[in-house]
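# For reference, the sequence and a predicted model appear below.
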Amino acid sequence: MGERLRARLDRHASCRRGDRRSGADRERGDVRTCGDDRDRGRRCSCSFPRRLPRDDGALECDDAVHRRIPAARDARDGHQRRLGTGPARSGHLPRSVPAPVSRRRRRLTEAVTVVVKFGSSLVTDGRGQIRRSLLGARAAEIGSLMRGSESVVVVSSGAIALGLPRLGFTHRPRALPRLQAASALGQVRLQRAWDTALRREGFEAAQVLLSAPDLAERASYVNARNALETLLKLGVVPVVNENDATATDEITFGDNDALAAQVAVLVRARLLVLLTEVEGVYTAHPAAPGAELLSEGDMAEGLTLGRGSPLGRGGMASKIQAARLAAGAGIPTVIASGRGREVLAPIIAGERLGTRFPGRDSAGASAFRLWLQHVKPAVARLVVDEGARDALVAQGRSLLAVGVVGCEGAFAAGDAVELAEPDGTVFAKGIASAGSAEITGRPRGIEVVHRDRLVLYS
């Protein structure tokens, strides 16, 4: 016991003998520790690795990666300063203190994404042949954007149109199995064409086939988003199409315009471009006398629009609907012609080409709420009383079964349901916590939609 105490006193003496500093050193406020200090039981250290400032700031911490020091929380300073920005001392040259780096500037700048959709009549010539010169021109523009600060996702139709002639069909059949067979055959040709065009620009093309259930279910939706984001980070151009060969309800999401809008929401794109054969949205058929091109999408209300081409299912009506979906999620959308020497560069630069749908303000909307509002389909509609509506909208509460006065359609827990006022006005959508059979009779104590799984329409 005596030997242990003697060794401990020797260590204290060693620290005291080492504290032979000049007055200037002591002026700098160096601090040394003793064995009986707060580090009791730890290895004795003769000095802290950094200086402790006189203004009660926190001990500096050298971040070897970023060469910055987090400021003291006690000082209520939310910024960071570079190392060596302490008070000036005698003998040092005066120099200005670097300005603090704000929290916003500390975030990494994410690459912005543009989603570009190509229609079947733009990709093919109607005889089962690919418009290689057009794909090459657009691939050159995509390559230029990728070499800059943009990331590009391509949504391309054309698989069925390319597969039909190989199977001997001259018109689009109605039978789903034949459409699936044509898509399976034509998708190989479509992907090869994009791969060839993009490789000339030094970029790889990745095939991404999506189906409606992939985006309707949250888990697979997140997996698809992670896959696309990883491809973009690796400098690869994703080429997205509907997985027609496995579709059961219908061959597409309705059409690839809707798919493009949902992909734009999926990747939180800054711009959606829907390319077609005409210059944009017209007041009448473009060939009709007096037809005028609309520069703003808001002017398209009440127009009588034609159907799509024989090779596709879209048409201008579906493009307007897709543009409104994306705009509702805060994504500006342009419907324009895909022909010409330069198409994408002027549109992205903000030039007045085609018909533009400005994005609504969706600042602060989470990815989950964007998915729920614009992607997840509702299978039923619940009519709630005035008290329940007030609790949801004004008080931010959950919907209970006692507040449901009507149900249109059957649903199960996990399905999306729309919420409507007694007059039929839909004001919200949510994920059901209980099935329709459980809320019959308006029982008390049953939660139908939790407030965290609810989105209110503005």
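Perfect, I can see it now. Numbering: from 1, shown residues only.
# going forward, measure contacts and count neighbours with C-alpha atoms only.
OK.
# buried ones in whichever strand or helix holds residue 10?
Here residue 10 sits within helix 2-18, counting by DSSP states H and E. Residues of helix 2-18 classed as buried: 12, 15 (neighbour count, 16 or more other Cα atoms under 10 Å).
# could you say what helices and strands the following helix or strand past it packs with?
Note on helix 2-18: by DSSP H and E, the next helix or strand toward the C-terminus is helix 23-27. The contact analysis (3 or more Cα pairs under 8 Å, 6 or more residues apart in numbering; DSSP states H and E) places helix 23-27 against no helix or strand.
# hold the first one in mind and look at this next one:
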Amino acid sequence: MTSLRAQIASARRIVVKLGTSSLVNEVGELDPAKIDRIVDAIEHRIARGSDVIVVSSGAIAAGMAPLGLKTRPRDLATKQAAASVGQIHLARAWGESFARYGRTTGQVLLTQSDAGSRERARNAQRTIDRLRQMGAVPIVNENDTVATSEMRFGDNDRLSAIVATLISADALVLLSDVDGLYDMNPADPGAQLIDEVRSGNDLHGVQAGDGGVFGTGGMAAKVSAARLATRGGVPVLLTATEKIEDALDAAQVGTVFHTRPESRLNAWKFWALYAADAEGVLRLDEGAVEAVTRGGTSLLAVGITGVEGEFHAGDIVEILGPDSVAVGRGEVAYDAAELASMVGKPTSELPQHQHRAVVHADYLSNYASRL
């Protein structure tokens, strides 16, 4: 057993993400037998002393049959209608299955805007932690009923990575219908399972596909989520739901994704970079981009070439290079109107009250080392 697999096997706090295909039958209806098997494995892990947080897809699929829908809806209003019906059925299915063990479940519905607000993100964290402390299993899902296309996590894989980092999980287990990451379509002859991913170099040449008929997150989304979680310091195991017993036991299945201590982000920087709502944009010249991407350097007014948006001091802003490529994000120290008068000026030419950095290094997170 590798040290990472042993670490996942003994993790105290685990997030387990289930895709829609793991919860429904061939016609897209919730399958109680599938959910019972999942819950059996989770309860076995809980009995070993772990806390388990479930991130569950399936609300839209669960609402399709009751509404007479034969195919997954495409328009936002129908998706939201299906989700509003499906969330009830999904929560009941999880609740009834865990009730076999006398265990209570709690539903936690989140949107991107919830995670994007630092205070609301903290509230979600406190709710999840309190449910754990009281012996209940949190069932987390994106709130598709109110989420708009512009304010979505995109898929529950990304949501699970953000939740895992938010609650300082010891491991994230991503479960779907594929038993691991392959270098090409696993149905193709010669496809090879990738046992572990330590850096972006291990992914060169890998072909990852899109989601299935009932889901939205394909293998590409899962790899992206896995790497997102590892940047927040959470190791990941990716495998099939069919192997959930092995995944939650010795973790000797699927693909593991290593964390990289040298590029790990603290909780604030992770939130700012991957979850926070950006209220404006700062454009930099090439020299400032080089300084910011090196890390440990504050952003000064002299390197800024443009200011966009109506942000206030303390807001999160997107930082772009001269080619409009995203460089990073940070907490800005000035209102947009004041900063506009400072653009391009060296500190020596600014009044004393404007000598502090525009974005201090402690509150600046860059994308440079994300691979």
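The structure has been received and is ready for your questions. Bear in mind that the values here come from a model prediction, so they are computed numbers and not experimental data.
# so how far is the helix holding residue 10 of the first structure off the chain centroid?
Averaging C-alpha positions (Cα atoms, centre = their mean, to the nearest Å) puts helix 2-18 of the first structure 62 Å from its chain's average.
# what packs against it?
Right, helix 2-18 of the first structure is packed against no helix or strand by 3+ Cα pairs under 8 Å, 6+ apart.
# Quick check: the aligned residue for residue 66 of the second structure in the first structure?
Under the alignment by TM-score structural alignment, residue 66 of the second structure pairs with residue 166 in the first structure.
# which residues touch residue 264 of the second structure?
Residue 264 of the second structure sits next to 230-233 when contact means Cα atoms under 8 Å, 6 or more residues apart in numbering.
# So which of those residues sit within helices?
230-231 (DSSP state H).
# and of the contacts of residue 264 of the second structure, the nearest to residue 121 of the second structure?
For the contacts of residue 264 of the second structure, the closest approach to residue 121 of the second structure (Cα to Cα) belongs to residue 232, at 15.3 Å.
# From residue 368 of the first structure, how far out is the aligned partner of that closest one in the first structure?
Counting by TM-score structural alignment, residue 232 of the second structure lines up with residue 329 in the first structure. Separation of residue 329 of the first structure from residue 368 of the first structure (Cα to Cα, to the nearest Å) stands at 12 Å.
# Same drill for these two, tell me which one is more crowded.
residue 329 (26 against 16; other Cα atoms under 10 Å).
# who's in contact with residue 189 of the second structure?
No contacts exist for residue 189 of the second structure under Cα under 8 Å, 6+ apart.
# List the residues that contact the counterpart of residue 130 of the first structure in the second structure.
Residue 130 of the first structure maps onto residue 30 in the second structure when the alignment is built from TM-score structural alignment. Residue 30 of the second structure makes contact with 23-24, 61-62, 90, 93 under the criterion Cα under 8 Å, 6+ apart.
# where along the stretch 101-250 of the second structure do the strands fall?
Secondary structure of the stretch 101-250 of the second structure (DSSP state E, counting those that start in this stretch): strands at 105-110, 137-142, 171-176, 196-197, 236-240.
# okay if I get the ones you listed as a markdown table plus distance to residue 257 of the second structure and mean neighbour count?
Formatted as a markdown table, those follow (distance: least, Cα to Cα, whole Å; neighbours: other Cα atoms under 10 Å):
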| stretch | distance to residue 257 of the second structure | mean neighbour count |
| --- | --- | --- |
| strand 105-110 | 25 | 19 |
| strand 137-142 | 22 | 24 |
| strand 171-176 | 10 | 28 |
| strand 196-197 | 5 | 19 |
| strand 236-240 | 5 | 26 |
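# Let me have those in JSON lines, extended by distance to residue 325 of the second structure.
JSON lines is the format used below for the strands of the stretch 101-250 of the second structure (distance: least, Cα to Cα, whole Å):
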{"stretch": "strand 105-110", "distance to residue 325 of the second structure": "29"}
{"stretch": "strand 137-142", "distance to residue 325 of the second structure": "29"}
{"stretch": "strand 171-176", "distance to residue 325 of the second structure": "30"}
{"stretch": "strand 196-197", "distance to residue 325 of the second structure": "26"}
{"stretch": "strand 236-240", "distance to residue 325 of the second structure": "28"}
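# Looking at those, spot the one closest to residue 297 of the second structure.
Of all the strands of the stretch 101-250 of the second structure, strand 196-197 comes closest under Cα to Cα, at 29.9 Å.
# Which strands and helices lie in contact with the closest one?
strand 255-257.
# Just tell me the aligned range of the strand it packs on in the first structure.
Against the first structure, strand 255-257 of the second structure falls on residues 355-357 (TM-score structural alignment).
# Tell me which residues are up against that stretch.
Contacts of stretch 355-357 of the first structure (Cα under 8 Å, 6+ apart): 280-281, 293-298, 323-324, 327, 332-336.
# That stretch vs the second structure, average distance?
By mean Cα distance after the TM-score superposition for the first structure, the fitted stretch 355-357 of the first structure averages 1.2 Å away from its aligned residues in the second structure.
# in that stretch, what's buried?
Under 16+ other Cα under 10 Å, the buried positions of stretch 355-357 of the first structure are 355-357.
# Next: stretch 298-318 of the second structure.
298-307, 311-312, 315-318.
# for stretch 364-377 of the first structure, same thing?
368-377.
# next one: stretch 358-371 of the second structure
358-361, 363-366.
# Could you do stretch 118-128 of the second structure as well?
Quick answer for stretch 118-128 of the second structure (16+ other Cα under 10 Å): 118, 121, 124-125, 128.
# what does stretch 377-391 of the first structure give?
Those would be 377-378, 380-385, 388-389, for stretch 377-391 of the first structure by 16+ other Cα under 10 Å.
# Sort out for me which of those are in helices.
388-389.
# Residue 326 of the second structure: which of the buried residues of stretch 298-318 of the second structure is nearest?
Using Cα to Cα, residue 318 is the member of those that sits closest to residue 326 of the second structure, with 7.2 Å.
# Helix, strand or coil: sort out the closest one for me.
strand (DSSP: H, G, I helix; E, B strand; the rest coil).
# Return the distance of the corresponding residue of the second structure for residue 115 of the first structure relative to residue 42 of the second structure.
Here residue 115 of the first structure is matched to residue 15 in the second structure, going by TM-score structural alignment. Distance of residue 15 of the second structure to residue 42 of the second structure, computed by Cα to Cα: 11 Å.
# shared neighbours, these two?
In contact with both residue 15 of the second structure and residue 42: residue 52, using Cα under 8 Å, 6+ apart.
# Of these two, give the one with the bigger neighbour count.
Neighbours were counted for residue 15 of the second structure and for residue 42 using other Cα under 10 Å; residue 15 has more, 27 against 24.
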